[in-house]
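Trainee: Next comes the sequence, and after it the predicted model I'd like to discuss.
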Amino acid sequence: MARVLLCGGAVVTLSMGIRHGFGLWLQPITQEMGWTRESFALALAVQNLSWGLIGIFTGMLADRFGASKVLVFGALLYALGLAGMAWAPNTLIFTLTAGLLIGMAQTGTTYAVIYGVIGRQLPAEKRSWAMGVAAAAGSFGQFFMVPVEGQLIASLGWQNALLVCAVLVLTIVPLAFALREPNFHALKRSAAGGQQQTIAQAVAEAFRNPSFLLLTAGYFVCGFQVMFIGVHMPSYLKDFGLPPHVASYSLALIGLFNIFGTYLAGTLGQRMAKRYLLSGIYFIRAIAIVVFLLVPLSPWSVYVFAAVMGFLWLSTVPLTNGAIAQIFGVQHLSMLSGFVFFSHQIGSFLGIWLGGYLYDHTGSYDVVWYVAIGLGVFAGLVNLPVKEEPVQRLPLAA
């Protein structure tokens, strides 16, 4: 168990830590290359959309062949995408590398694949807690990597900083070998409880289940909120005259407080109804944004907002994935998590792209902040009716 948590946490730390800092590259790249904010935002929006769509099929591969092979391929794609992002001569190549290629890479190096390993290796009574630990590792990556990325950009320039990150992400490869599952097929049979579902049967069962659809709708909102804030917050703060280090520190604070938030969410999810915890998270996010917009903007108001949002940032991840595992079991967990995450990434696409689009056309992020508030209330409501009881299956034909 310790090996799975340590190595899986390290993978998520690197993968999520690097991606959480992409907003720091928005102004250096657009200013030097003469691109609009919308063009940069579109590339990262494509990244999130491709991550979500391709993640469904990556989850199928991980459920079928195990996580280690998928992790190695994902790490290589990630490094290639970062290098291509550094050398992209125009917005089309930038979108293909920063968008499509890195999005594909993240399908194989983040939560869905790691949670598949956790689900198979750990008993049900520790699963939500372990998912919280893995999510906390992603938060530590944000806390640790975002300031590092800011320093790399300041000292080496944005292109060389991306190349250094490309080298760093290759350390996922040896971690992938440490996550190999010699008893993979035996664990799958055990997880299925003697009833081997096909992919088609698992998908049909999930999409007939109202709770799966409600969790999917809520996760859409999570993606919209966190990616809008993560990508556009640095530019929003600079527009109001705050120095660049305020943005770096605020993103780092989000990562720091999310370590505690995700761990607590995973722990509470083992003891309490996950639907109530999810609803509370979304409602509090909406309130936090309202307060942030009403109070005078200052470094300290930014830091307080970052701390509150950080506590809620990825706390939805162990709860949502834990609920899916609780309802449907873990035989097809990576794939089903991939479907729900696709909804998250559609939200991410809209949050990133809409932020850039409306800024370029209105000169302000105000409308997107208001949308984020309304969506938070919506997500809080739709999670309340989720039923977390395991599905009752008839014996499958041999």
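Mentor: Now that the structure is in, tell me what you want to look at.
Trainee: From here on, just use CA atoms for contacts and neighbour counts.
Mentor: OK.
Trainee: OK, contacts around Leu253?
Mentor: By Cα atoms under 8 Å, 6 or more residues apart in numbering, the contact list for Leu253 reads Phe143, Tyr303, Ala306, Ala307, Gly310.
Trainee: Save these as a markdown table, and put in distance to Gly150 too.
Mentor: What follows is these, written out as a markdown table (distance: Cα to Cα, whole Å):
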| residue | distance to Gly150 |
| --- | --- |
| Phe143 | 12 |
| Tyr303 | 17 |
| Ala306 | 17 |
| Ala307 | 19 |
| Gly310 | 19 |
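Trainee: Arg208: which of those residues is nearest?
Mentor: Gly310 (33.7 Å; Cα to Cα).
Trainee: How about the closest one: what's its closest non-neighbour residue?
Mentor: Ile254 (3.7 Å; Cα to Cα, 6 or more residues apart in numbering).
Trainee: Compute the distance between that neighbour and Met309, please.
Mentor: Relative to Met309, Ile254 is positioned 6 Å away (Cα to Cα, to the nearest Å).
Trainee: likewise Arg64?
Mentor: 36 Å.
Trainee: repeat for Ala161
Mentor: Using Cα to Cα, we find Ala161 at a distance of 27 Å from Met309.
Trainee: what about those two, which has more around it?
Mentor: Met309 (26 against 22; other Cα atoms under 10 Å).
Trainee: show me the residues around that one that make contact.
Mentor: Counting by Cα under 8 Å, 6+ apart, Met309 makes contact with Ile254, Arg285, Ala288.
Trainee: What's the ChimeraX line that selects buried ones from the residues you listed?
Mentor: ChimeraX command restricting these to the buried ones, with burial defined by 16 or more other Cα atoms under 10 Å:
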select :254,285,288
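Trainee: chain center to the host helix or strand of Ser343: distance?
Mentor: Under the criterion of DSSP states H and E, Ser343 resides in helix 333-362. Distance of helix 333-362 from the chain centroid (Cα atoms, centre = their mean, to the nearest Å) equals 10 Å.
Trainee: Stretch 320-338 too?
Mentor: 16 Å.
Trainee: what's that stretch in contact with?
Mentor: 52-53, 55-60, 62-63, 112-113, 115-116, 119-120, 127-128, 131, 188-189, 191-192, 197, 199, 202-203, 206, 212, 215, 219, 269, 274, 278, 388-391.
Trainee: then this one, side by side with the first:
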Amino acid sequence: MSRTALWVAIISAAATSSMAMGIRQTFGLLLLPLSGEHDVAPWAFGLAVALHNLVWGLAQPVSGAMADKHGAGRVMAYGGLFYLVGCGLPALFPSNATVLIGIGLFTGLGVASAGTGMALAAIGRLAPPEKRGEYIGIASAGGSLGQAAMVPIVFGAIGWFGAAGALMTLAISALVIIPIARNIEWRPAQRAPGAAAPAGIAGLPALARNALADRDFALLTGGFFACGFQLAFLTTHLPSHIALCGLPPALGMTALMLIGLFNIPGSWFCGWLSARVKPENALGWIYMVRTVSIALFAFATPTEWGTMIFAAVMGFVWLGTVPLTSAAIARRFGVSNLGALYGVCFFSHQIGGFLGAGSGAVLYSMSGTYAVFWPVMVVVGVMASVLNWMAKAPGQRAALPA
């Protein structure tokens, strides 16, 4: 592949993941408006976001295997259609049921098909090995750019058109994914001589069993649980927590936007770092930085400046786990099944996301506060650091058999 074609693919992957990740990062802004305008219960919205995370996790190995075998671009185009249905259904018929079906099911399929998992699988195969982590980091940063852009757009749309109008804005925006996806591995990538053929959906169970039998891959997968647990809770409930603390509601928008902005350099830096240090060590430190930041934010007196500093620090390491995790997987097993293997690891991430978003919603519905949840976030983060620091250096391995 020429250098120009590679950069077109990288920019296109960043753009599609930007839209896919940016849309889902705005869901936390919709919880209170949907409740006030359309009587959508907070528990239903929280459960929908939790279900979104679970569906994303279940679908990611399947969509990754399809991308490995048939090309990531085609899978990403379907993601745009899933997002159209997922946001459009509750926009036209807002209710507890349509929020659960639309946001819970269809947007989960959408982000599994068009999010960073697809971007890293495609770029991981197209990029030269010495630049793989850095280029994946650039593509991952696209998801952050989308968050920085979509958060103020949705916040403004809620004020202008209401929550349903904001959801319709997201539905229409998702259509941009379809034409851009044609620039990203529209056909299956050519395999290097001697590389294993992609396992495909039929070979996915055996591929997952073989990967999880590897001790260090299992530790990596266990640590990824904390990433989903912490980030899903913050994405869904941080704006509400800020409002409950008596701070201006617009600060929730600002915090989410700062997370997206600071993750742009953070994702690139973590991708650059993945070629220079042991990825598991770097992941352990990322989880520790997050955990210390969460502890300081949760137990200090809430202020506007404190919230913005917290958002900036969290943003810098927000999606940094993506290039580091994918680099660790590629070093162990090669890139032929990178999409599927990342999906297997990512399923743990999304179980964490389901529990983080869902239990936060249940807690808020029962007590009207998130106070007792923050210590749990700290414990989970410390455990993730320990799991990654226990992993041995990956080394280069032969690809797993299909």
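Mentor: Perfect, I can see it now. Since this is a predicted model, take the numbers as computed values, not measurements.
Trainee: Now the TM-score, please.
Mentor: Here the TM-score for the pair of chains, by TM-score structural alignment, normalised by the length of the first structure, is 0.95; 393 aligned residues with a Cα RMSD of 1.8 Å.
Trainee: hmm, back to that, and the helix holding Ser343 of the first structure against the second structure, how far off on average?
Mentor: Once fitted to the second structure, helix 333-362 of the first structure is off its aligned match by 0.8 Å on average (mean Cα distance after the TM-score superposition for the first structure).
Trainee: Counting neighbours, what do you get for the residue lying closest to Arg180 of the first structure once chain neighbours are set aside?
Mentor: Spatial nearest neighbour of Arg180 of the first structure, chain neighbours left out: Ser68 (5.3 Å); criterion: Cα to Cα, 6+ apart. If you count neighbours by other Cα under 10 Å, Ser68 of the first structure ends up with 24.
Trainee: Now check Ser68 of the first structure against the second structure: what is it aligned to?
Mentor: The alignment partner of Ser68 of the first structure in the second structure, by TM-score structural alignment, is Gly73.
Trainee: same thing with Gln47 of the first structure?
Mentor: Here Gln47 of the first structure is matched to His52 in the second structure, going by TM-score structural alignment.
Trainee: Just give the closest residue to the aligned residue in the second structure for Thr13 of the first structure, not the sequence neighbours.
Mentor: Per TM-score structural alignment, the equivalent position to Thr13 of the first structure in the second structure is Ser18. Spatially, and ignoring its direct neighbours in sequence, Ser18 of the second structure is nearest to Gly143 (3.7 Å; Cα to Cα, 6+ apart).
Trainee: Quick check: the gap between the one you found and Met150 of the second structure.
Mentor: In terms of Cα to Cα, Gly143 of the second structure sits 10 Å off from Met150 of the second structure.
Trainee: can you check Gly203 of the second structure too?
Mentor: Separation of Gly203 of the second structure from Met150 of the second structure (Cα to Cα) stands at 37 Å.
Trainee: do the same with Arg74 of the second structure
Mentor: Applying Cα to Cα, the value for Arg74 of the second structure to Met150 of the second structure is 24 Å.
Trainee: residues contacting the residue nearest to Arg180 of the first structure?
Mentor: With contact set as Cα under 8 Å, 6+ apart, Ser68 of the first structure has these partners: Ala176, Phe177, Leu179, Arg180, Glu181.
Trainee: Show me what Ala41 of the second structure lines up with in the first structure.
Mentor: By TM-score structural alignment, Ala41 of the second structure lines up with Thr36 in the first structure.
Trainee: nearest residue to that match other than its sequence neighbours?
Mentor: Leaving aside its sequence neighbours, Thr36 of the first structure sits nearest to Thr30 (Cα to Cα, 6+ apart; 6.1 Å).
Trainee: before we move on, which element is the one you found in?
Mentor: helix 26-33.
Trainee: Next secondary structure element downstream of that helix?
Mentor: helix 37-65.
Trainee: mean deviation of the next helix or strand after that next one from the second structure?
Mentor: Where DSSP H and E defines the elements, the next helix or strand beyond helix 37-65 of the first structure is helix 67-87. Here the mean offset of helix 67-87 of the first structure against the second structure after fitting is 1.1 Å, by mean Cα distance after the TM-score superposition for the first structure.
Trainee: and the very next helix or strand once past helix 67-87 of the first structure, what other elements does it pack with?
Mentor: On the C-terminal side of helix 67-87 of the first structure, the closest following helix or strand by DSSP H and E is helix 91-94. Helices and strands touching helix 91-94 of the first structure, by 3 or more Cα pairs under 8 Å, 6 or more residues apart in numbering; DSSP states H and E, are helix 37-65, helix 67-87.
Trainee: hang on, the earlier thing: now the contacts of Ser68 of the first structure in a markdown table, please, with extra columns for secondary structure and neighbour count.
Mentor: As requested, the contacts of Ser68 of the first structure are arranged in a markdown table below (DSSP: H, G, I helix; E, B strand; the rest coil; neighbours: other Cα atoms under 10 Å):
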| residue | secondary structure | neighbour count |
| --- | --- | --- |
| Ala176 | helix | 21 |
| Phe177 | helix | 15 |
| Leu179 | coil | 21 |
| Arg180 | coil | 15 |
| Glu181 | coil | 18 |
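Trainee: still contacting in the second structure, which of those residues?
Mentor: Compared against the second structure with both residues aligned by TM-score structural alignment, their matches' Cα atoms under 8 Å, these retain Ala176, Phe177, Leu179, Arg180, Glu181.
Trainee: quick one: the helices in the stretch 151-300 of the second structure?
Mentor: Counting by DSSP state H, counting those that start in this stretch, the segments of the stretch 151-300 of the second structure that form helices are 177-180, 204-212, 215-244, 250-274, 279-299.
Trainee: so the first one corresponds to what in the first structure?
Mentor: Spelled out, it's helix 177-180 of the second structure. Helix 177-180 of the second structure lines up with residues 172-175 of the first structure when matched by TM-score structural alignment.
Trainee: Tell me the counterpart of Met145 of the first structure in the second structure.
Mentor: Using TM-score structural alignment, Met145 of the first structure lines up with Met150 in the second structure.
Trainee: which stretch of helix or strand covers its match?
Mentor: Met150 of the second structure belongs to helix 132-173 when assigned by DSSP H and E.
Trainee: Centre of the chain to that helix, how far?
Mentor: Distance, centroid of helix 132-173 of the second structure to centroid of chain: 13 Å (Cα atoms, centre = their mean).
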